[in-house]
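In: A structural model of the following input is requested.
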Amino acid sequence: MVMFTTIGGSALYFPKVSNNNNNSFLFHCPSKTTKTTNHYQQQHLSTITCSSSIITNNLVPIPNYKKNPLDFEYYVRDRCKSGNLGLDEALGLFDQLLQIRPLPCIIPFTQLLDTLVKMEHYHWVFNKFKLMLLAGIQPNIVTLNTLINCCCYVGRVDLGFAVLGNIFKRGMRPDPFTFSTILKGFSRKGDVNQVLDLFNKMLENQYPLNVFTLGVVTDALCKTNDTDAALKFMTRMEKINIRPNVKLYNTIINSLCKENRMDEAVHLFEQMDTKSVQPDIVTYNSLIHGLCRFGRQKEVTSLFEKMLSQNIQPNVNFCNIFVDFLSKQERMEEAFQIVELMPQAGLIPNVVTYTSLIHGLCNLGQWNKATELLNEMESRGISPNAQTYSILIDYKCKEGKFDEARHIFEMMTEKGLEPDTYTYSSLMDGYCLQGQMEEAKRVFDSMVVRGHEPSIINYTILIKGYCNARNMDDAVQLLNEMRSKGLKLDTTTYTTLIDGFFNVGKVLEAKELFYNLSTKDLQPDTTTYNMIDGYCKEEIQGSKVKEDDSHEAMQLLNTMIEKGFSPNAETASMQVNLSVKATKL
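Out: Now for the predicted structure:
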């Protein structure tokens, strides 16, 4: 443990992140005598590898830093805020600030350091910070927060703690952003335990918190799919009068939507209104995207109307969500209307917009319109991406036109686009549907060779193909391969194999897999239960129902109904037959 003594005298303990003894290099410099400082400045300025000349491509005249130092400081501030400050110019401005006499205050130096962090030139931040110290310029809390942020961005949270130690050593009191920055560093590394430990230490020592701190912890929890903990954390913070803002609500709502917990997401959205937190376009994007996936059209329409009533203007992402929703609903006329209206709102359709439209047209079998739209898209300078081509390949595979699908695949790779697992899945599925298992396996192997890790979906497609071809040996071999790679099988994979074993008359193997579902924390679905008709179909048809088999099949059917599943007509008929046969035994 590392202990820092706070200003009030109480002790604050932190976990020891690293045994690296070089943490002090950030603050190690010679004594600040005029001779040493001037010598170091001259040496550095004569050997600096980057040009110190300022790029003058902006219309604002550059003040003379020697004659008008205050104007020059304002100029530095404005250039940092502009968002178009380049590296050479930033370094040049920093060096010219160092030449002003008397030396400027810390503020313009801090502004430039912060800009360098945002530009991701982290080594220059350390370089210029040390140069600043050697010049005799003392950092303030904002400067040191910026340095901590830089340390965390390069994955050295331990150096961030070293800076924190220097803050205490200088008699400064950390502000909410000091700790929030370190918390964010742990969060980037995925170390939620460290995030929570440090946050609890902050509470114990009564260090100041703000909504940004709360947002960092919430984001860390949601990234690890612990949304329930994030909700509890938000409630806990409200009890100490830290009110969540729209960004925090957005984080949790988005996480709930990703977990398909739409009712809870909508409830949290409604809670925002009661707590006077105004939603923004990000809030609506998450909710509408989630509701669209579940086809909850009325709620989508209601939310859209509410959004417009609050004068929240749609962005491109929002329009893409709507276009995708309408396309999947086969409401292509409405989808095209939205695209036509986008330019009036200053929004330009992008590759995602066109890809959704092409997908919708392909689902309707309107290939000619899809290719026309593809040509229009390219004529507007919008290049199709891997997903666009994958949709076209999938359509051709489902039509059984593998030569055309292969041609599109080759055209895609010639343009330098890397096929993704969806692309390969489309080709594999097409070949499997046609019973061309050698070709399907060849595509699978090609995917692996190109560095793509097969997913459960990829494996399940092949397994289903082998099951349909009554080749259970190869299907089981793939199953074992999945297990050896640590892939967690889902209900669909098990259902596919159970069906395959039933079809080849291997009832015992099917039964074993069925009962394995519960040991793997998986619940059989309706499809799984409806497959158990294979368990004793032959016996029923031949009036050879064994008492044990009859009772077991009835038990499975009753379990199905108890769990709320609805048997299909064939399974329900089997239930009646089993009951009749059982009474005759």
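
In: contacts and neighbour counts: CA atoms only from here.
Out: Fine.

In: What segments of the chain are strands?
Out: Here the chain has its strands, by DSSP state E, at 2-5, 11-14.

In: just checking, what packs against the first one?
Out: Using 3 or more C-alpha pairs under 8 Å, 6 or more residues apart in numbering; DSSP states H and E, the elements in contact with strand 2-5 are strand 11-14, helix 157-169.

In: Which positions within it qualify as buried?
Out: Across strand 2-5, burial judged by 16 or more other C-alpha atoms under 10 Å covers Phe4.

In: How about the last one?
Out: Across strand 11-14, burial judged by 16+ other C-alpha under 10 Å covers Leu12.

In: Can you report how many residues neighbour Ser276?
Out: Ser276: 9 surrounding residues under other C-alpha atoms under 10 Å.

In: quick one, what contacts it?
Out: Listed by C-alpha atoms under 8 Å, 6 or more residues apart in numbering, Ser276 has no contact partners.

In: The structure of the following sequence is requested for comparison with the preceding one:
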Amino acid sequence: MPSSLLSPCLPPPSVPSQCPLLNSPLFFSNNSRNNYNNIRQNKLVLLATPSSSTGNSSESTPLRPLSLANKTDRLYSKEVSHLDNIGNNLIEKDSGVPIKEEEQENLNFENRNSRLQVRNHVDRIRALSTSEKVEILDVFEKDCGFQNLSDFNDLLMALVIADEPELALKLFGKSSSYGLVPDSRTFSILIRCYCKRNDPSEANRVLDLMMENGFQPNVATFTVLINSFCRRGRLQKAFEVFKVMGTIGCERTIQTYNCLIKGLCYVGRVDEAYKLLMNIKKSCKKPDIYTYTGVMDGFCKVGRSNEAMELFHEALEMGLTPNVVTFNTLFNGYCKEGRPLEGISLLKQMKERNCTPDYITYSTLLHGLLKWGRIREALQIYKEMVGIGIEVDERMMNTLLRGLCRRSWKEEQLLKDAYEVFEKMQTGVPVIYPCAYGLVVQTLCIGKEIDRAIVNLQEMVRMGHSPRMITFNSVIRALCAKGRVDEALSILILAYEGRKIPSGISYNLLIDEFNRQGRLLGACNVYGAALKLGVIPHRKPKER
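Out: As a prediction, this is how the structure comes out:
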């Protein structure tokens, strides 16, 4: 491997203090060290075999204490969700960029039966209530514990996958009481457990202890730990672990490099990530689409979408197939830089490549178009989303409605679209924001839908909203224009009852209309009411 590839690496780490849990007597029984040769040969060591245990101890016997299974059968009124596809993909939740892990050893399964056993345990654990989960270990203890180490590891792994790391650590703490000596798989699961707890420092201590006692972690275990450090932005520690891999001769996979690239981009060291990509290309490793996507994501986050697009074309030239995450990375970059229209053409290209857009695709693009005022294009994307059954979130619906209302005041053809969006929101969106509601009332007035405007204004007040005075004035102006001055006066009273101080505009509109109709007494009354509130209208009642 070129030395430049390791340029970000730091000197080897000093030996960390040992984990208190691992340092306790329960981790290594008195006889355990005499059994390490067997452990290294991947044999199962059983210091205290239950009297009912028969057969070869190296085979994974079904868990006899399946009271857990019996306990959960009654909870299976419907099928529980499948085990996450953790063997194929490790997903970074913070940014959505996946890091592919093709090695089946990622789960450290010994055989197919073990994989099925873990899957079964995970489904059953997830079906338990919180209080029942706490009792899992007690159930196993009452039923004589475990018949062999493979069963123990299966349950330990199931607890980790089921997002129960605390229970997994509690189970591991009782390993010596079951007469079991941890093997390489136990260590690897424990490392994964600490990583799931977002505690890579403890996972690193387990790794050190694992190697001190003659076990060599596989590449998947190293990669999980490196990824955990990278997710927390601790690149120094990640590269230290990366260097240890080279020291003990553990060949890094492209997935290991992908973790480092994502970590570098996460802390803003995008140029170093790009350099690492270039070094990978010069080596015997072949970058995959996730490698390119990681660097592209880094470029997009710092406003360098053009360079990200160059990498995109380079990936295509290499014969790599971009996935939805790759495209979403570019959408995000374009929208951040105020170039959402380029996202429209990118969406078309995405479809041409038979890559199906997902919720993130459309939401990112719609958000960008709305943010930069491209209302017509945003309406087009919105309609496309509705057409294929993708829900638009509450915030973007309100933003779209406000944009359509304002634009329709100059472009009447958008009035219909504004009404349709509003009607859909009335039945499908939990909350219509007051500012959006007010704009709808104003838009209805401009579109000469006065009665609907009054109904919605009253609905706003009934819901506890406090419409702005400009909203009241819009209705008053529309009613006065139709000669409905008495109704306009009732709207003024509605505003006053809502603790709104009517402006001079409100009184001017009413006085003008009363004057026009020759109702001088009404004009005088409105003028007097204004003065009483300290408002001096520009219009005055006509003299007889």
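
In: JSON lines please, covering the helices and strands packed on strand 2-5 of structure 1 and showing distance to Asp175 of structure 1.
Out: Shown next, in JSON lines, are those (distance: least, C-alpha to C-alpha, whole Å):
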{"stretch": "strand 11-14", "distance to Asp175 of structure 1": "15"}
{"stretch": "helix 157-169", "distance to Asp175 of structure 1": "10"}
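
In: quick one, helices of the stretch 101-250 of structure 2?
Out: Ranges of helices within the stretch 101-250 of structure 2 are 112-127, 130-134, 136-142, 149-161, 165-173, 184-196, 200-212, 219-231, 235-247, based on DSSP state H, counting those that start in this stretch.

In: what range in structure 1 matches the last one?
Out: On structure 1, the counterpart of helix 235-247 of structure 2 by TM-score structural alignment is residues 227-239.

In: re earlier: looking at the strands of structure 1, spot the one closest to Leu144 of structure 1.
Out: Distance to Leu144 of structure 1, taken as C-alpha to C-alpha, is lowest for strand 2-5 among the strands of structure 1, at 16.2 Å.

In: now that closest one, how far from the centre of its chain.
Out: Distance, stretch centre to chain centre, for strand 2-5 of structure 1: 36 Å (C-alpha atoms, centre = their mean, to the nearest Å).

In: returning to what we had before: redo the strands of structure 1 as JSON lines? Include distance to Gln366 of structure 1.
Out: Shown next, in JSON lines, are these (distance: least, C-alpha to C-alpha, whole Å):
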{"stretch": "strand 2-5", "distance to Gln366 of structure 1": "67"}
{"stretch": "strand 11-14", "distance to Gln366 of structure 1": "63"}
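
In: Indicate which one of the ones you listed is closest to Ser379 of structure 1.
Out: Per C-alpha to C-alpha, nearest to Ser379 of structure 1 of those: strand 11-14, 58.7 Å.

In: Excluding its own residues, what touches the closest one? List them.
Out: Residues outside strand 11-14 of structure 1 that contact it (C-alpha under 8 Å, 6+ apart): Met1, Val2, Met3, Phe4, Thr5, Thr6, Leu198, Lys201, Asn205.

In: List just the nearest of those residues to Gln477 of structure 1.
Out: Nearest to Gln477 of structure 1 out of these is Leu198 (C-alpha to C-alpha; 47.5 Å).

In: my guess is Phe186 of structure 1 meets Leu196, correct?
Out: No. Phe186 of structure 1 is beyond contact range of Leu196, at 9.7 Å (criterion: C-alpha atoms under 8 Å).

In: Which one's more surrounded, those two?
Out: Between Phe186 of structure 1 and Leu196, Phe186 has the larger neighbour count (other C-alpha under 10 Å), namely 24 against 17.

In: what's the counterpart of that one in structure 2?
Out: Matched to structure 2 by TM-score structural alignment, Phe186 of structure 1 sits across from Tyr194.

In: how near is the closest residue to its match other than its chain neighbours to Phe222 of structure 2?
Out: Distance criterion C-alpha to C-alpha, 6 or more residues apart in numbering; nearest residue to Tyr194 of structure 2, sequence neighbours excluded, is Ala203 at 5.2 Å. Distance from Ala203 of structure 2 to Phe222 of structure 2, counting by C-alpha to C-alpha, to the nearest Å: 10 Å.

In: Looking at these two, which is more packed in?
Out: Neighbour tally, Ala203 of structure 2 and Phe222, criterion other C-alpha under 10 Å: the higher count belongs to Ala203, 27 against 24.
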